[in-house]
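Engineer: Got a sequence here, can you model it:
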Amino acid sequence: MPDRAATEAIAWSTLPDAELVALAQRGQRGAFRELMQRCNQRLFRVARAVVRDDAEAEDVVQEAYTHAFAALSTFRGESSLSTWLTRIVLNEANGRLRRRRPSVDIATFEATPQEDSRVVSFPNRFGNEDPAAAAARAQIRGLIEHAIDDLPDAFRIVFIMREVEGCSVDETATTLGVRPETVKTRLHRARRLLRGTLQDSLAATLGEAFPFLGPRCARMTEAVLARLAAATEATTGDRL
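Structural biologist: Okay, the predicted model is just below:
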């Protein structure tokens, strides 16, 4: 017979987001754990698109989850849970970015002709090598990630959400608070910049960019749950 933990894990995984949210709002940590595991990859990728650092992106997501859990009672389902969480992650990530350096006026960049722009100049080192080879894929993925990192901030987040995470134009626009036409324009500019850097043959590896490995997912989830448990214990202690 499966142990109790395995049975509970299977039960959580069969529930839709709406039921999990309702259970999490009633204090069921297992439901919140399942929601985190479903959203971790997108939120990590979005956070990393802003801060451009793996470790800080993890910290951003953990902090955002803590805020989200505290405000879960305010979630009304007017947008999807992932969209709601993504906004919280973006607020946290952009807040850190503003504290770290002054922002760049994206309108100025968008108004500048960029027909021959390149993000970075990469030599054609791979020639006709088979992209299915593991070593080659790792090198290619590194080039892609580096090129994406060097996109202007507003273009990079749109590119990550649309091309890497597969979000729709409307969802991306709603999440970022911009018009759908702006999303389309920025994605077009991002693609054009990347084409100036990367060969078209690399496009098939985009889905592998910024891989979200199991250990990272588990580490982030457990860290958030530990923080919530500590906060609950502190609150309980204050009442005694």
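
Engineer: When you work out contacts or count neighbours from here on, use the C-alpha atoms and nothing else.
Structural biologist: Will do.

Engineer: check which helix or strand covers His142.
Structural biologist: Careful, residue 142 is Gly; it's not His. Using DSSP states H and E, Gly142 sits within helix 134-149.

Engineer: To compare with the earlier structure, here is another sequence to fold:
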Amino acid sequence: MNFTNHQITDLLSLCQQGEQGAQMEVYNRYYKAMYNTSLRIVKHEAEAEDIMQESFLSAFTKLDSYKGEASFGSWLKRIVVNNSLNAYNKSKRLDETSIDDHLYKIEDDAAGVAEMDLSSVRAQEVVNAMSELKDNYRQSLSLHLIEGYDYEEMSEIMNVSYANCRTMVSRAKDSLRRILNKNEKGTYRSSI
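Structural biologist: Okay, the predicted model is just below:
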């Protein structure tokens, strides 16, 4: 059976019935965006892959808890973000450090990063500058600017107050501006 023309609600109904072809179609529609979401948080390709796959398994087993109040993609992304933050915090507690922490790359995800007027070189400069930020600043900017979460959602995800969340994003933007200005010796003025 060809599932490519099915609406996501039809596919989810089939997934709840255990239809593996429907599960594969849902996976194919969302896996790249979910992988990139996880990679931006954990900064390790293999770990992001594992988290993404575990998140899909979790989503498929808990489909009955999906109420349709948000899009399925948003619901799934929330699972991926929570799993990624948990994994990142766990590895941080274990004080694991990897060379990959300094060399990760971010690809545009299927959900899409907002179109930017910056050239791809400038976009890579911003990504590189974000990697220089403190972890909580990098995570808060990724959640806010790239993933599109609002302050209320972020404060819940990061387990901080709404005011602290806004302050953290503001300080993260300031730090990012300073890094970009330092790297460009004052010739690049960020619009962040």
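
Engineer: Name the next helix or strand downstream of the helix holding Gly142 of structure 1, please.
Structural biologist: helix 153-159.

Engineer: got the buried residues for whichever helix or strand comes after that following helix?
Structural biologist: Downstream of helix 153-159 of structure 1, the next assigned helix or strand under DSSP H and E is helix 169-176. By neighbour count with 16 or more other Cα atoms under 10 Å, helix 169-176 of structure 1 contains the buried residues 169, 171-176.

Engineer: with structure 2 superposed, average distance for the helix or strand just after helix 169-176 of structure 1?
Structural biologist: Next in sequence after helix 169-176 of structure 1, counting helices and strands by DSSP H and E, comes helix 180-195. With the two structures superposed, helix 180-195 of structure 1 lies on average 1.8 Å from its match in structure 2, counting by mean Cα distance after the TM-score superposition for structure 1.

Engineer: any idea which element the residue positioned nearest the centre of structure 2 lies in?
Structural biologist: Nearest to the mean C-alpha position of structure 2, by Cα atoms, centre = their mean, lies Thr37 at 2.5 Å. Take DSSP H and E as the rule and Thr37 of structure 2 turns out to sit in helix 20-42.

Engineer: ok and that helix relative to helix 120-131, angle-wise?
Structural biologist: Taking axes from the mean of the first three to the mean of the last three Cα atoms, to 10 degrees, helix 20-42 of structure 2 and helix 120-131 form an angle of 70 degrees between their directions.

Engineer: Grab the longest helix from structure 1 for me.
Structural biologist: For structure 1, the helix reaching the highest residue count under DSSP state H is reported as helix 214-239.

Engineer: Packing partners of it?
Structural biologist: Secondary structure elements in contact with helix 214-239 of structure 1, counted by 3 or more Cα pairs under 8 Å, 6 or more residues apart in numbering; DSSP states H and E, are helix 29-51, helix 54-70.

Engineer: With respect to Val164 of structure 1, which of those lies nearest?
Structural biologist: helix 29-51 (8.4 Å; Cα to Cα).

Engineer: which residues touch that closest one?
Structural biologist: 12-13, 17, 20-21, 23-24, 54, 56-58, 60-61, 65, 82, 85-86, 89-90, 93-94, 96-97, 149, 153, 156-157, 160-161, 165, 210, 212, 217-218, 221, 225 (Cα atoms under 8 Å, 6 or more residues apart in numbering).

Engineer: distance between that helix and the chain's centre?
Structural biologist: 7 Å (Cα atoms, centre = their mean, to the nearest Å).

Engineer: That helix vs structure 2, mean deviation?
Structural biologist: Mean for helix 29-51 of structure 1 is 3.2 Å (mean Cα distance after the TM-score superposition for structure 1).

Engineer: buried residues in that helix?
Structural biologist: So, applying 16+ other Cα under 10 Å, buried residues of helix 29-51 of structure 1: 29-36, 39-51.

Engineer: And for stretch 122-141 of structure 2?
Structural biologist: Using 16+ other Cα under 10 Å as the test for burial, stretch 122-141 of structure 2 gives 125-131, 133, 137-141.

Engineer: Identify the residue of structure 1 aligned to the residue nearest to the centre of structure 2.
Structural biologist: Using TM-score structural alignment, the equivalent of Thr37 of structure 2 in structure 1 is Val46.

Engineer: What of Ala172 of structure 2?
Structural biologist: In structure 1, Ala172 of structure 2 lands on Ala190 (TM-score structural alignment).

Engineer: Not counting sequence-adjacent ones, nearest residue to that match?
Structural biologist: Leaving aside its chain neighbours, Ala190 of structure 1 sits nearest to Phe155 (5.5 Å; criterion: Cα to Cα, 6 or more residues apart in numbering).

Engineer: Quick check: the one you found touching Arg191?
Structural biologist: No - Phe155 of structure 1 is not in contact with Arg191 according to Cα atoms under 8 Å; the separation is 9.1 Å.

Engineer: how much does the helix or strand hosting Asp10 of structure 2 deviate in direction from helix 45-61?
Structural biologist: Asp10 of structure 2 belongs to helix 8-16 when assigned by DSSP H and E. If you take the same axes, to 10 degrees, helix 8-16 of structure 2 sits at 90 degrees to helix 45-61.

Engineer: Check which helices and strands helix 8-16 of structure 2 is in contact with.
Structural biologist: Using 3+ Cα pairs under 8 Å, 6+ apart, helix 8-16 of structure 2 sits against helix 20-42.

Engineer: swap the cut-off to 10 Å and go again
Structural biologist: On a contact count with 3 or more Cα pairs under 10 Å, 6 or more residues apart in numbering; DSSP states H and E, helix 8-16 of structure 2 meets helix 20-42, helix 45-61, helix 72-93.
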